[in-house]
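[1] here are the coordinates; sequence isn't available:
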């Protein structure tokens, strides 16, 4: 589950955006204060993306964006009523990665967030003795490459992206293009069983993939 920081001083708008983002499956930290947002970013190293307004108290959103860029490369989406080309150019010059002019439909913000997270997805991830190179689509145990099928690799990445939270078989099937709908739910367990075997994992004493009764699976680490 991606963790987002929302900086928005219109509390009614902030509440609406937080509701939509949480319904979409994101974890959200929200603040109306640019100063507090800087403190959050320095204290919490697991923020995956920042959404910020331009008209803020204490400092302008452009200045906040500039300050964030002095210590963080976390992707930034500017969400503002200032939709003219001058402000857009200034936003990109101060380090924003995307610019969304209000009013907009929440589904567009969610689509842009997902696109941005895909762009900035880390190329390498390490969990104990399991290391994964996303761009090369490689998984290694103790430095040795394990031969995963495309479907097994995609399931592993999907579980990792939603780690510590159980995901249903339906969600896995819906997210993996290689799984045919007519056999998806029946085949999920087979794919996971094969994936566990290749990872050296155990259903009874799981290290990586845990079965969640009546729901599906979750990545443990």
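    Yep, that arrived. Model, not experiment: these values are computed from the prediction. Residues are numbered from 1 along each chain as shown.
[2] contacts, neighbours, all on C-alpha from now
    OK.
[3] From the contact counts, what lies against the helix or strand containing residue 171?
    Using DSSP states H and E, residue 171 maps to helix 169-175. Applying 3 or more CA pairs under 8 Å, 6 or more residues apart in numbering; DSSP states H and E, one finds that helix 169-175 contacts helix 150-161, helix 184-199.
[4] Reformat the ones you listed as CSV; add distance to residue 95 and mean neighbour count.
    CSV is the format used below for the helices and strands packed on helix 169-175 (distance: least, CA to CA, whole Å; neighbours: other CA atoms under 10 Å):
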stretch, distance to residue 95, mean neighbour count
helix 150-161, 26, 18
helix 184-199, 40, 17
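[5] nearest to residue 68, of the ones you listed?
    helix 150-161 (24.9 Å; CA to CA).
[6] what packs against the closest one?
    Under the contact criterion of 3+ CA pairs under 8 Å, 6+ apart, helix 150-161 touches helix 169-175, helix 184-199, strand 216-219.
[7] put this beside the first:
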């Protein structure tokens, strides 16, 4: 889980960004002045800093300079200012990006994912369930749970085909291959194990008796 430090003295704005990014499965730390920001930078293993310019005690410019003098972690500057001088100054100090207020949270998320090289095709997130097909891992209520390769393959196939009815035969052919000669009930066994690991989200995998299975991401 990527750890992001929000440095913002507007408490309501900081809280809004924190909640939004936390729901996107980031670990979030929040500070409201420059001194706290420097302390967190030196004492936490951060992946990215969202940095306001106008701060008590130490300005965002000075914090950015301090960070860049000691680390290559990404910095996105946040400010109400929108003139070219401020943007150029931030970039010259080593900031990786610059976003102006009022902040569009979806645009902010897209920029964070781009900078952290988070590939949306490999990571699925919806209402609390996160699945990373690269690490064969799901996160349920913040708890990381490892999946077996077959559990991961089936979940990934369900997600790519959400809303469609998938027969046991279809799943066998897609996951095990057309030349599979074993018992087709292996599908039921794998899905049973997968549901157990998904916890409160297990109902997303629906059984359609005599037909097959489907994935409904609106469940739970």
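    Sure, I can see it. Computed from a prediction, not measured in an experiment: that's the story for all the values here.
[8] After superposition, what is the TM-score?
    Laid over one another, the chains give 0.61 as their TM-score (TM-score structural alignment, normalised by the length of the second structure), with 160 aligned residues with a CA RMSD of 3.7 Å.
[9] follow-up on the earlier one: so which of the helices and strands packed on helix 150-161 of the first structure comes closest to residue 160 of the first structure?
    Checked against CA to CA, the stretch from these lying closest is strand 216-219, at 5.8 Å.
[10] can you pull the buried residues of that closest one?
    216, 217, 218, 219 (16 or more other CA atoms under 10 Å).
[11] ok, now stretch 176-185 of the first structure?
    Across stretch 176-185 of the first structure, burial judged by 16+ other CA under 10 Å covers 176, 179, 184, 185.
[12] could those go into a markdown table alongside distance to residue 199 of the first structure?
    Below are these laid out as a markdown table (distance: CA to CA, whole Å):
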| residue | distance to residue 199 of the first structure |
| --- | --- |
| 176 | 20 |
| 179 | 21 |
| 184 | 22 |
| 185 | 22 |
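[13] So which residues make contact with whichever strand or helix holds residue 98 of the second structure?
    Under the criterion of DSSP H and E, residue 98 of the second structure resides in strand 97-100. For strand 97-100 of the second structure, contacts defined as CA atoms under 8 Å, 6 or more residues apart in numbering pick out 75-82, 87, 90-91, 108, 111.
[14] try it again with 7 Å
    75, 76, 77, 78, 79, 80, 81, 82, 87 (CA atoms under 7 Å, 6 or more residues apart in numbering).
[15] helix, strand or coil for the nearest residue to residue 124 of the second structure once chain neighbours are set aside?
    Excluding the flanking residues, the one nearest residue 124 of the second structure by CA to CA, 6 or more residues apart in numbering is residue 131, at 5.0 Å. Secondary structure assignment for residue 131 of the second structure (DSSP: H, G, I helix; E, B strand; the rest coil): strand.
[16] residue contacts, residue 131 of the second structure?
    Here residue 131 of the second structure is in contact with 123, 124, 125, 137, 138, 139 (CA under 7 Å, 6+ apart).
[17] before we move on, back to that, can you list the helices and strands packed on helix 150-161 of the first structure in CSV and add distance to residue 10 of the first structure?
    Putting these into CSV (distance: least, CA to CA, whole Å) gives the following:
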stretch, distance to residue 10 of the first structure
helix 169-175, 34
helix 184-199, 44
strand 216-219, 36
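[18] Nearest to residue 45 of the first structure, out of these?
    Here strand 216-219 is closest among these (CA to CA), at 20.7 Å.
[19] now for that closest one, which elements pack on it?
    helix 150-161, strand 167-168, strand 209-212 (3 or more CA pairs under 7 Å, 6 or more residues apart in numbering; DSSP states H and E).
[20] show me the contacts for residue 53 of the first structure.
    Applying CA under 7 Å, 6+ apart, the residues near residue 53 of the first structure are 7, 8, 61, 78, 79, 80.
[21] which among those residues end up buried?
    By 16+ other CA under 10 Å, the contacts of residue 53 of the first structure give 7, 8, 61, 78, 79, 80 as buried.
[22] Export the residues you listed as TSV, with columns for secondary structure.
    Shown next, in TSV, are these (three-state DSSP):
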residue	secondary structure
7	strand
8	coil
61	helix
78	strand
79	strand
80	strand
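[23] Show the contacting residues for residue 95 of the second structure.
    Contacts of residue 95 of the second structure by CA under 7 Å, 6+ apart are 64, 75, 76, 77.
[24] typo on my end, it should be residue 32 of the first structure
    Applying CA under 7 Å, 6+ apart to residue 32 of the first structure gives the contacts 7, 8, 9.
[25] For the closest residue to the second one other than its chain neighbours, give its distance to residue 7 of the first structure.
    Meaning residue 8 of the first structure. Nearest residue to residue 8 of the first structure, sequence neighbours excluded (CA to CA, 6+ apart): residue 32, at 4.9 Å. To residue 7 of the first structure, residue 32 of the first structure is 6 Å away according to CA to CA, to the nearest Å.
[26] now residue 36 of the first structure
    Taking CA to CA, one finds residue 36 of the first structure at 9 Å from residue 7 of the first structure.
[27] on that earlier part again, save the helices and strands packed on helix 169-175 of the first structure as JSON lines, and put in distance to residue 16 of the first structure too.
    Listed next are those as JSON lines, based on distance: least, CA to CA, whole Å:
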{"stretch": "helix 150-161", "distance to residue 16 of the first structure": "25"}
{"stretch": "helix 184-199", "distance to residue 16 of the first structure": "35"}
